[in-house]
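J.: Sequence and computational prediction follow.
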Amino acid sequence: MIPYPNISPEIVKIGPLSIRWYGLMYLIGFICSYLIVKREIKRRGLRVEKDFLENLYFYLILGLLLGARLGYVIFYNLPYYINHPLEVFAIWQGGMSFHGGLIGVIVSAWLFTKAKKFDFFTLTDMLVLTAPIGLGLGRIGNFINGELYGRITDVPWAMVFPEGGPLPRHPSQLYEAALEGFALFVILWFLKDKFNRSGIVSSLFLILYGLFRFFVEFFREPDPQIGYILGIFTMGQVLCSIMIVSGSGLLFYRSRK
């Protein structure tokens, strides 16, 4: 067993205000995404208006936050929020869904490209190159927070998480950081110039993320308010299955177009 490092989630605290590792990770992720997309636009010779990226990321961040929160409410705890509707807005209490955030980003990107007359899949192909950076850093933030830990195990690298009881568990946040973050970034970056049709890289992101997350969910503790679905699967795996099917359909469609 490996001791849990027990890093303080707060980098610095001044009175009631604090800077947390989790928030910093997402900030770094958005900065990296902005810089990479800016580089790709220039490298590909795409012509955009002056404030294109600034306006784009404003809507993407808004769509991500709204989608992630509503996704958690709908997918993971709808009965509770029906009885406590005002707590839908209490995002400081936690509760964000990747799949909801993904839907929010897709809707924001589609509306933005439609307004700007920019090809939707050209944009999403650039955005998905950067998504694994934020995903990987976010999982490291989850690890520092001691949340979203894994199932009980006796593997040599198991850890006892402060909120996970006395038994050792899988550090599943680090598994996700390695697969959804590092591995997914390397694969997509290698493939980004291999196709002459837009949308292929976007479809591969949906498929590969879905597969990686589906696999890691077997090591991650399911959400207590839901538990297992059909006795073996988690809600995350159900949503990832939809991602895999959607990505496969998109790959078929864009490959034939």
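T.: Good, I have the coordinates. Residues are numbered from 1 along each chain as shown.

J.: contacts, neighbours, all on C-alpha from now
T.: Noted.

J.: where do the strands sit along the chain?
T.: With strands called from DSSP state E, the chain shows them at 10-14, 17-20.

J.: Relative to Tyr76, which of those strands is closest?
T.: Of all the strands of the chain, strand 17-20 sits nearest to Tyr76, with 24.7 Å by CA to CA.

J.: What helices and strands are in contact with that closest one?
T.: If you count contacts as 3 or more CA pairs under 8 Å, 6 or more residues apart in numbering; DSSP states H and E, strand 17-20 packs onto strand 10-14.

J.: what about versus this one:
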Amino acid sequence: MVALEIFGISIYWYGIFYLLSFVLSYLFLYSLARSNLLDNYGKVKNLLKNNLDDIAFYIILGVLLGGRLGYVIFYNQSIIFNNIWEIFFIWQGGMAFVGGVIGVFLSMLYIKSKYKLSYKDFYFLIDLIVIVVPLGIFFGRIGNFLNQELFGKTIDEIGSSILYQNQELLEAINLIYIYETVDQEKRLNTNFLESFGEGLLLFLIFIVIFWKKLISGKYKVGLISGLFLLLYGIIRFIIEFGRDTTQVNYILGFTSSQYFMIIFIILGFMILFGFDKMEKKF
């Protein structure tokens, strides 16, 4: 959905929110690098202080290329055959989170090689990046909402007594919403659920845990990454049940995204409960 036009150029809400999330994430890492919180991780701190622009460039590149290609490959292969140039129209929406994760990880591997980071510094840097990932999710889901995409099932399809009994309240806070570009049905606003659950809530949890563990000297490398994969996977897996059937592909009773979330959950457990052994090899 177009937010505004400048000299005939359409600016989409989706692009504005992506830009906002990048700016806020940059400012967060910039401030963190200039605090004393990272004093025990000197190389990472110096890297963020002196080369944050370079790191930000490769991460943004990973997000955009990975997210867009992931969307096309996993969810909308028709773009390749109908209008292949549309792959680059990221401002119109259509980004796959899983693809973005893969893109960022590949970017981080390049950064590790370029700056010759040890494995411990590499995974700690990933933890720092992961802290701000929920900010991108928060604003990205709002962009999805404004684009009138990724909408939820109708309340009649869900048939939950909780929704019916609290319908007036849920409508007041837009958790039940009519997507007018789709139809006139009252639907579960899965965009807002994901924006809060996968975005704002996880960001606040990570900030509190990271700050407390780092201050106490008990922070374990990989903690935030493992928690993210585990918690995001669980939340997204549950919310997927509320997505409209025209918006998802079902395979043996689960959406394709839910299978990715199962992988996330397994990886999260492996990192949280196996990283201590790995850390000894660093």
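T.: Cool, got the structure. The shown structure was predicted, so the numbers you read here are calculated from the model rather than taken from an experiment.

J.: can you pull the contacts of Ile239 of the second structure?
T.: If you count contacts by CA atoms under 8 Å, 6 or more residues apart in numbering, Ile239 of the second structure has them with 190, 193-194.

J.: Give the buried residues for stretch 53-62 of the first structure.
T.: Neighbour counts using 16 or more other CA atoms under 10 Å place 53, 56-57, 59-61 of stretch 53-62 of the first structure among the buried residues.

J.: Let me fix that, I meant to ask about stretch 22-31 of the second structure.
T.: Neighbour-count burial for stretch 22-31 of the second structure, with 16+ other CA under 10 Å as criterion, is recorded at 22, 25-26, 29-30.

J.: Can you tell me which of these is closest to Val248 of the second structure?
T.: Of all the buried residues of stretch 22-31 of the second structure, Val248 of the second structure sits closest to Phe22, with 27.6 Å by CA to CA.

J.: quick one on the thing from earlier: quick one, which of the strands of the first structure is packed in tightest?
T.: Mean neighbour count (mean count of other CA atoms under 10 Å) peaks for strand 17-20 among these, with a mean of 13.

J.: Comparing that strand with the second structure, how large is the average distance?
T.: Taking mean CA distance after the TM-score superposition for the first structure, the mean distance separating strand 17-20 of the first structure from the aligned residues in the second structure is 2.1 Å.

J.: returning to what we had before: sort out for me which of the buried residues of stretch 53-62 of the first structure are in helices.
T.: 53, 56-57, 59-61 (DSSP state H).

J.: Any chance you could list what contacts stretch 266-282 of the second structure?
T.: Looking at what lies outside stretch 266-282 of the second structure - CA under 8 Å, 6+ apart - the contacts are 118-120, 220-223, 225-230.

J.: Could you rerun that using 10 Å?
T.: For stretch 266-282 of the second structure, the external contacting residues (CA atoms under 10 Å, 6 or more residues apart in numbering) are 118-121, 123, 220-233, 261-262, 264-265.

J.: go on, stretch 121-128 of the second structure?
T.: 28-29, 32, 41-45, 47-48, 104-105, 108-109, 111-113, 115-120, 129-130, 133, 206, 210, 219-228, 279, 282.

J.: if we go to 7 Å?
T.: Residues outside stretch 121-128 of the second structure that contact it (CA atoms under 7 Å, 6 or more residues apart in numbering) are 44, 112, 221-222, 224-225.

J.: Just among those residues, which is most surrounded?
T.: Ile224 (27 neighbours; other CA atoms under 10 Å).

J.: In space, what's closest to that residue - neighbours in sequence excluded?
T.: Asp127 (5.4 Å; CA to CA, 6 or more residues apart in numbering).

J.: What of Phe196 of the second structure?
T.: Phe138 (6.6 Å).

J.: Then Ile178 of the second structure?
T.: Sequence neighbours aside, Lys186 is the residue nearest to Ile178 of the second structure in space, at 4.8 Å (criterion: CA to CA, 6+ apart).

J.: returning to that earlier point: and the buried residues of stretch 53-62 of the first structure, which two are the farthest apart?
T.: Leu53 and Ile61 (12.0 Å).

J.: which ones are touching His99 of the first structure?
T.: Going by CA under 7 Å, 6+ apart, His99 of the first structure touches Gly71.

J.: Next, the contact list for the spatially most central residue of the second structure, please.
T.: Residue closest to the average C-alpha location in the second structure (CA atoms, centre = their mean): Ile137, at 3.9 Å. By CA under 7 Å, 6+ apart, the contact list for Ile137 of the second structure reads 195, 198-199.

J.: now stretch 227-247 of the second structure, how far from the centre of its chain.
T.: Centroid separation for stretch 227-247 of the second structure versus its chain: 12 Å, with CA atoms, centre = their mean, to the nearest Å.

J.: same deal with stretch 105-113 of the first structure?
T.: Computed by CA atoms, centre = their mean, the separation of stretch 105-113 of the first structure from the middle of its chain amounts to 17 Å.

J.: Which residue in the second structure aligns with Leu188 of the first structure?
T.: The equivalent of Leu188 of the first structure in the second structure is Phe206 (alignment by TM-score structural alignment).

J.: Equivalent analysis for Phe143 of the first structure, please.
T.: Mapped onto the second structure by TM-score structural alignment, Phe143 of the first structure lines up with Phe145.

J.: Skipping adjacent residues, who's closest to Ile28 of the first structure in space?
T.: Leaving out its chain neighbours, Ile28 of the first structure is closest to Gly134 (CA to CA, 6+ apart), at 7.5 Å.

J.: burial of the one you found, as a residue count?
T.: When neighbours are defined as other CA under 10 Å, Gly134 of the first structure has 22 of them.

J.: For it, list the residues it contacts.
T.: By CA under 7 Å, 6+ apart, Gly134 of the first structure lies in contact with 26, 29-30.

J.: again, but for Ala33 of the second structure
T.: Per CA under 7 Å, 6+ apart, neighbours of Ala33 of the second structure: 45, 48-49.

J.: before we move on, what about Val72 of the second structure?
T.: By CA under 7 Å, 6+ apart, the contact list for Val72 of the second structure reads Ile79.

J.: again, only this time at 10 Å
T.: 66, 78-80, 84, 86-87, 94-96, 99.

J.: Out of those residues, who's the most crowded?
T.: Gly66 (25 neighbours).

J.: wait, that residue sits on Phe88?
T.: No: judged on CA atoms under 10 Å, Gly66 of the second structure makes no contact with Phe88 at a distance of 11.5 Å.
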